[in-house]
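J.: Sequence and computational prediction follow.
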Amino acid sequence: MPATSLCQDEACIPYSLMDDYSEGAHPQILEALLRTNSTQQVTYGNDEFSNAARQLIRNKIGCTEDEADIFFVPSGTSANLISIASCLRPYEAVITLDSGHIACKEAGAIEATGHKLILVPAVDGKMTPTNLQKALQQNQFFPHMAKPRLLYISNASETGTVYTKRELTTLSAICKQSNLLLLMDGARIGTALASPKNDLTLQDIFEMTDIFWIGGTKAGALMGEAIIVKKALADGFVFHLKQHGALLAKGRILGVQFMELFRADLFFKLASHANNMAQNISANFEELGFRLAAETETNQVFVVLPQPLVRNLLDRFRFYVWEQLDDGNSVVRLVTSWATDELEVNKFNAWVRQWTMANN
């Protein structure tokens, strides 16, 4: 069900391309929550819906209950915080990109657990083997430096790019050689896996990481993320959930949503729609001669625009001005979602085209 602009006193609220969680939830998920609402269930994530969701996810991953545990948490920040805090000792550090979500968007949540972040420059939004090895070499003066113990990456990246199987295989091999754990933030793993640039499967990701999580919040759920933890690291994980306030009494709410997302591939269908809407916007910019600041591989579009056009568009649409450049241009970020209305995308493209034709 596409979202539509709301109008009050004849003035339309600008249509949002700010993020992929401005809408509520896909109607099938809401219907599933209503359908199961009156049933009595075991609490704290031990309900039949959560267990069914775990099995559906394991089927997609190709693993058994003996190989991995799956935990549902309400948010991405809690997924990252708990995953990292559960497996690091106090003197151990996290290697992350300087643009990584845990470095820029989580209010120092990881540092608050007592763990140093070792920041590494991003290349096309991603960690490279060269930069990872350099970070390891620069942080070996033990015991005077925090010891690197975990590599954190996101797929899709903060600029919407995706890791290829070859890239992830190489990073995974370095981690194993260097005694590093590998954690993949999967807030947008749906759009990553649905990308035309992708050649990874959930099974590949499971095999090459130690912990990863599947984002529901940005994929059509009301909220929730599913953390997949290999058995070697799963012991005591539930205590970390409880201590960090993420073990919901009504865990069924998360279980029902993931059950519906994975029951018949709704998860991937919604991700594909988000990607297609972004490609529509991106192709229009390229056709009109605007420069992309990052290749559009998933549902995020980064493009360099002149300030007058940015101001014109902001009267009608909401989006982030990501960076103001010295030459009078700005990098803007536009994000599409499972619910992005194709009509609104066409309107956006028409406004861009109209302004461009009038000013060239």
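T.: Sure, I can see it.
J.: only C-alpha atoms for contact and neighbour calcs from this point on.
T.: Fine.
J.: Does residue 332 belong to a helix, a strand or coil?
T.: strand (DSSP: H, G, I helix; E, B strand; the rest coil).
J.: host element of the closest residue to it other than its chain neighbours?
T.: Nearest in space to residue 332, with sequence neighbours left out and distances taken as Cα to Cα, 6 or more residues apart in numbering, is residue 321 at 4.4 Å. Per DSSP states H and E, residue 321 falls inside strand 320-324.
J.: And the contacts of that strand?
T.: Outside strand 320-324, the residues that touch it by Cα atoms under 8 Å, 6 or more residues apart in numbering are 18, 330-334.
J.: take a look at this one as well, against the first:
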Amino acid sequence: MDNIVLSAVLAFLITFFAIPIIIQVARDKKLFDEPDERKVHKIVIPTLGGLGIFAGFILATLLGTPSLHGASRELQFFAAAALVIFFLGIKDDILVLSAAKKFVGQLIAAGIVIKFGGVQITNMHGFLGIEQIPRIGSIILTLFTIIVITNSFNLIDGVDGLAGSLGLLTTLLFGTYFYYLGPSFLVFAVMAFSLAGSLIAFLIYNFSPAKIFMGDTGSLLIGLTNSILVIKFINIAGNPSVKFPIEAAPAIGFAILIVPLFDTLRVFGLRILSRRSPFSPDRNHVHHMLLDLGFSHKTITLTCVGTNIIFIALAFFLRGFGTTIIIGILLSCALILTGIIYYLRPRKKVKEKRITNDEMIKTHKIFALTPKALEAES
């Protein structure tokens, strides 16, 4: 427990005191996020909040994990992957990277986590009747999972406080579970609560009206950390020999991440069907639709977090029905809710020039005239 408290408090303090300095430096160097037609803010706002989140998270995690702990060996590889994501995000926040370069960087980070960190989905726990997964299939599925979850928090970061609040919810849940399992899983609990501590401090400055954004540096770090935690959760919670096994672990893990994850999968699918790159920008995210309905930033954040909690509770109480049925129910509910929001969203009115009856008669008359009559008419 001491390690958990130390990590969370240390992460909070580092991030809390770092953010004002980052805001000042960003203003002095004019490192702002400029408003455009896609973005919802109307003024320039610093975007390097992820630097403070990363500093609090990485220092607290390294100091909070006991050096003699068996699982701490994995930590060096998680830290290495986080560093890759950090440099990827910080460069994109300052200079802007192409989608291809960002994707390659994410592949490198995911490869480190899989190859050296031992993070792999090896069992589907009955989803679609699948249990054990062959090694190649496991690597491909894990790579896909890490990339999608990493990008999901990046893409959901569209209004003040949303990505940070969802990240806080997920890390608190994962951290509490790993802490309950005991010392063998302490490294994952420390990671989760370190990130939670940093996010609490960041949200003080980011909740509407935001004084700073986390940028790609912060959102990609949240996504990478959650991808590691959820894969470990699925593998561990689905093991009947652990202290607190959970039936349908993949479904519970999916429910914990459902708001950012479902929104990303939905938007990726729409873009691919439109023959566009899945990373091409648009305004089809759920927070954009809620903004079109007139919701404020605070209302959107609270609505999405509340909805996520309801999905988690639903999945947990239905865990006895099996992974396939629960995921099917979750997806159906998410599709229905998204469809309702899309249907209620006001449509942009296309201005059409309406022709009056007199104009129609005059136009018809002109076309009916002969050249001589037309000359006489003029």
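T.: Nice, thanks for sending it over. This one's a predicted model, so the numbers in the text were calculated from it and none came from an experiment.
J.: Any idea what the TM-score comes out to?
T.: Here the TM-score for the pair of chains, by TM-score structural alignment, normalised by the length of structure 1, is 0.28; 173 aligned residues with a Cα RMSD of 7.0 Å.
J.: Could you measure from the residue nearest to residue 332 of structure 1 over to residue 334 of structure 1?
T.: From residue 321 of structure 1 over to residue 334 of structure 1 the distance is 9 Å, taken as Cα to Cα, to the nearest Å.
J.: So for the two, which residue has more residues nearby?
T.: residue 334 (23 against 19; other Cα atoms under 10 Å).
J.: Hmm, residue 143 of structure 2 is touching residue 110, no?
T.: Yes: Residue 143 of structure 2 lies in contact with residue 110 (Cα atoms under 8 Å); the separation is 6.2 Å.
J.: All the strands of the stretch 1-150 of structure 1, residue numbers only.
T.: 7-8, 11-12, 15-16, 68-73, 92-97, 117-120, 147-154 (DSSP state E, counting those that start in this stretch).
J.: Using a markdown table, lay out these together with mean neighbour count and distance to residue 342 of structure 1.
T.: Output for the strands of the stretch 1-150 of structure 1, formatted as a markdown table (neighbours: other Cα atoms under 10 Å; distance: least, Cα to Cα, whole Å):
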| stretch | mean neighbour count | distance to residue 342 of structure 1 |
| --- | --- | --- |
| strand 7-8 | 8 | 19 |
| strand 11-12 | 10 | 18 |
| strand 15-16 | 22 | 12 |
| strand 68-73 | 24 | 31 |
| strand 92-97 | 24 | 34 |
| strand 117-120 | 20 | 38 |
| strand 147-154 | 24 | 27 |
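J.: got CSV for those, with distance to residue 50 of structure 1 too?
T.: Below are the strands of the stretch 1-150 of structure 1 laid out as CSV (distance: least, Cα to Cα, whole Å):
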stretch, distance to residue 50 of structure 1
strand 7-8, 39
strand 11-12, 40
strand 15-16, 32
strand 68-73, 8
strand 92-97, 30
strand 117-120, 33
strand 147-154, 25
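J.: in the strand holding residue 321 of structure 1, what's buried?
T.: Neighbour counts over strand 320-324 of structure 1 (16 or more other Cα atoms under 10 Å) mark 320-321 as buried.
J.: Could you identify the pair within the contacts of strand 320-324 of structure 1 that is furthest apart?
T.: Spanning the widest gap among the contacts of strand 320-324 of structure 1 are 18 and 330, at 15.5 Å by Cα to Cα.
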